[in-house]
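Visitor: structure for the following, please:
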Amino acid sequence: MAWVKVTFPKWRKEMRSVQWGPLYNEFKEADLDPAELEAEISMLMQDEDVTKKAGIYIYVLSREERHLSIRAFTDNQKREAYERQTGVCPVCKEHFELAAMEAGHITPWHAGGRTIAANCKMLCKEDNRRKGGV
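Guide: Below is the predicted model of the structure:
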């Protein structure tokens, strides 16, 4: 497809699994800068938190992080954050057992936050879901 070659001039193996037809239909009229897209794609390909590299192409068009499958916090990172917070949810200020909490990024991934222990916070499931998930 010519649109793909013009919009994404650098071929990568991850492009094979992308469903290009729907993307073309949705973004064919968008004002896209191939150089800017390539710079962002290159950066995201190097990001160890991005576990679904093929999803990068959908993300740079849609801005939906779910396509990247951002690496989740490990059980040890969650336990460290839980202990640091003494089991208290920072939103509702109530105490919960570890199993009743979910990990989230203090500085969101899209704002440069890494998936490391120091950037992990534990929220009660209700507050985590209210903010839109991990």
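Visitor: please count neighbours and contacts with C-alpha atoms only from this point.
Guide: OK.
Visitor: what packs against the helix or strand Glu126 falls within?
Guide: Assigned by DSSP states H and E, Glu126 belongs to helix 125-130. Applying 3 or more C-alpha pairs under 8 Å, 6 or more residues apart in numbering; DSSP states H and E, one finds that helix 125-130 contacts strand 101-105.
Visitor: please generate a structure for the following sequence too, so the two can be compared:
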Amino acid sequence: MLYTYFQKKLTSYIQKSMNAEQNEMKDKIQALEKEIQSLKKGLATDAKDTISCQQEPAKIVIEHLSIENVNIDHADLSNNFGNLGIKDLKGQLYIGTTYDKLKPPVSKEALPSHVNQTTPPTHPSPKVNVTSRTNS
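Guide: Next comes the predicted model:
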């Protein structure tokens, strides 16, 4: 009889302690779930903020720009004509003083009527004096 009494007391004590632990565990689980929900909300707002910050930055429009000095440290003036091919080359090459060749041709319509005759213009021939040296 004493055995059954202790057995009942022990089982009731164990049940009470188990119920207390279960309630404590439920409270801890509920607190953790609330914390997880608040962290999810915080992450969602942080993600929205970072996405809005990562959009296109504001554009800068310069209407007038004044440059006072230009400093050139290095200028590469080398030309690579190694692969340049010439298929057709037209024109004339003048070496020396050829002033009459450089004048553009004049059309017959642009000339005055007294110049537009068919007779070629006569140019006076240059006068040349040739004298020989005498040995004396």
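Visitor: what's the TM-score here?
Guide: Taking TM-score structural alignment, normalised by the length of the first structure as the basis, the two superposed chains have a TM-score of 0.14; 32 aligned residues with a C-alpha RMSD of 4.3 Å.
Visitor: list the buried residues for the helix holding Glu126 of the first structure?
Guide: Under the neighbour-count criterion of 16 or more other C-alpha atoms under 10 Å, helix 125-130 of the first structure has Lys125, Asp127, Asn128 buried.
Visitor: I'd say the first one and Glu102 touch.
Guide: What that stands for is Lys125 of the first structure. Yes - when contacts are counted by C-alpha atoms under 8 Å, Lys125 of the first structure is listed as touching Glu102 (5.8 Å).
Visitor: next helix or strand past the lengthiest helix in the second structure?
Guide: Secondary structure of the second structure read by DSSP state H shows that its longest helix is helix 2-53. Later in the chain than helix 2-53 of the second structure, the nearest helix or strand by DSSP H and E is helix 99-102.
Visitor: coming back round to it: which one of the buried residues of helix 125-130 of the first structure is nearest to Ala35 of the first structure?
Guide: Closest to Ala35 of the first structure out of the buried residues of helix 125-130 of the first structure is Asn128 (36.4 Å), distances taken as C-alpha to C-alpha.
Visitor: surely the closest one touches His105?
Guide: No - the criterion here is C-alpha under 8 Å, and Asn128 of the first structure misses it with His105 at 10.5 Å.
Visitor: thinking again about what came up before, with distance to Leu44 of the first structure as added columns, please give the buried residues of helix 125-130 of the first structure in TSV.
Guide: Below are the buried residues of helix 125-130 of the first structure laid out as TSV (distance: C-alpha to C-alpha, whole Å):
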residue	distance to Leu44 of the first structure
Lys125	29
Asp127	29
Asn128	26
